[in-house]
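> A structural model of the following input is requested.
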Amino acid sequence: MLHQATAVAIGGRAVLLEGEPGIGKSSLALSLIDRGAVLVGDDGVILSRQGAILWAAPPPHTAGLLEIRNVGIVTLPTVIAQVALALTLTTDAPRYIERAGEATRGDLPIPHLAFDPRGPASAVRAEYALALHGLPRTETA
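Sure thing, here's the model as predicted:
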């Protein structure tokens, strides 16, 4: 199923970047890619469930395309990755949380955080969010 989100993979685990148009999903993805993440999809990903694992893949019609605001569209390598965390980008995210919430994607529970994308450390904070709250990578046969 097509899911309206941008996603990147960090160490084989996908982070879904969700939120309203213009909130900064592609910009956060670009910052994460600059730090070593790999694009799954920009402005839409294909989610598919295989057992207890949710996978994110690039949609065929936009695979590898990432919009860089005020610059244009670039083509990047893509991967398919296990969904480990959903971040809903919003400017009114709580400053402190004790634990992640839960969102259902593809009929599976996924750790979820409201996430403020503003500030120079947003990519680092997203990496820490994945490390602290993301699902572990499941090895598949």
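
> going by C-alpha atoms from here, please, whenever you check contacts or count neighbours.
Fine.

> give me the helices and strands touching the longest helix along the chain, please.
Determined from DSSP state H, the single longest helix within the chain is helix 122-133. Judged by 3 or more C-alpha pairs under 8 Å, 6 or more residues apart in numbering; DSSP states H and E, the packing partners of helix 122-133 are helix 25-34, strand 81-89.

> and that helix, how far from the chain's centre?
11 Å (C-alpha atoms, centre = their mean, to the nearest Å).

> could the helices and strands packed on helix 122-133 go into JSON lines alongside distance to Ala14?
Shown next, in JSON lines, are those (distance: least, C-alpha to C-alpha, whole Å):
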{"stretch": "helix 25-34", "distance to Ala14": "11"}
{"stretch": "strand 81-89", "distance to Ala14": "4"}
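
> which residues in this structure form strands?
Using DSSP state E, the strands of the chain run over 2-3, 6-10, 13-18, 38-41, 45-50, 53-57, 65-68, 72-75, 81-89, 101-105, 108-115.

> the structure of the following sequence is requested for comparison with the preceding one:
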Amino acid sequence: MTGDEAALDVRHAGLIALRLGGRWRGALIEGPSGAGKSDLALRALDAGFRLVADDRVATFASGGKPWGKPPAPLAGLIEVRGLGVVDAAALPFCEIALAIRCVAAPEQVERLPEPRFAPVAGVSVPVFDLWPREPAAPLKIRRMMQSLGVAT
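Below is the predicted model:
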């Protein structure tokens, strides 16, 4: 990160990351409360991702790229529904490569969607809809990153 870190925008989301091309690249997971964001993040951890933030993500732009980190009180914590809030090994921050929008039902995910983008910290990022409860959801996020050339 450089010194041009702007004001933080805290979003109701989670952030998971993969080490790709020698650096940590992240997927911002957004959706309403109870949509399955934390559950998806938990399963992604078992699929090789690392936690950056759960429940809230402080986003900012630096060097022309969007970044995310956890608000200090939530660093290193993830909610496991039915168990509570537990410690998790977490990264302090990562670049945000794409955004995942959690949908309520699998039928809401288009089979062949047109490319979409949305601003994160004022920077445009690719956006994908995903049903978070699908068993293959963490693997789909990995493939989304690969299809964008993020995983090279």
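
> what's the closest of the helices and strands packed on helix 122-133 of structure 1 to Val74 of structure 1?
Distance to Val74 of structure 1, taken as C-alpha to C-alpha, is lowest for helix 25-34 among these, at 10.7 Å.

> equivalent range in structure 2 for that closest one?
Residues 37-46 of structure 2 are where helix 25-34 of structure 1 lands when matched by TM-score structural alignment.

> with stretch 58-74 of structure 1 instead?
Mapped onto structure 2 using TM-score structural alignment, stretch 58-74 of structure 1 covers residues 70-86.

> could I get the buried residue list for that stretch?
70-71, 74-79 (16 or more other C-alpha atoms under 10 Å).

> how about the residue positioned nearest the centre of structure 2, what does it touch?
Nearest residue to the geometric centre of structure 2 (C-alpha atoms, centre = their mean): Leu28, 2.3 Å. Residues in contact with Leu28 of structure 2 (C-alpha atoms under 8 Å, 6 or more residues apart in numbering) are 13-16, 96, 98-100.

> which of those residues are also in contact in structure 1?
Contacts conserved in structure 1 for the contacts of Leu28 of structure 2, using both residues aligned by TM-score structural alignment, their matches' C-alpha atoms under 8 Å: 13-16, 96, 98-100.

> returning to what we had before: any idea how far the match of helix 25-34 of structure 1 is from the chain center?
That offset, for stretch 37-46 of structure 2, works out to 10 Å (C-alpha atoms, centre = their mean).

> and what of stretch 30-39 of structure 1?
Averaging C-alpha positions (C-alpha atoms, centre = their mean) puts stretch 30-39 of structure 1 11 Å from its chain's average.

> okay, how far is it across it, tip to tip?
9 Å (C-alpha to C-alpha, to the nearest Å).

> mind listing what's buried in that stretch?
Within stretch 30-39 of structure 1, the residues that count as buried by 16+ other C-alpha under 10 Å are 30-33, 37-39.

> among the strands of structure 1, which is the most enclosed?
strand 38-41 (a mean of 29; mean count of other C-alpha atoms under 10 Å).

> contacts only, for the residue lying closest to Leu30 of structure 1 once chain neighbours are set aside.
Leaving aside its chain neighbours, Leu30 of structure 1 sits nearest to Ile68 (7.8 Å; criterion: C-alpha to C-alpha, 6 or more residues apart in numbering). Ile68 of structure 1 sits next to 26-27, 30, 74 when contact means C-alpha under 8 Å, 6+ apart.

> I appreciate the help and will end here.
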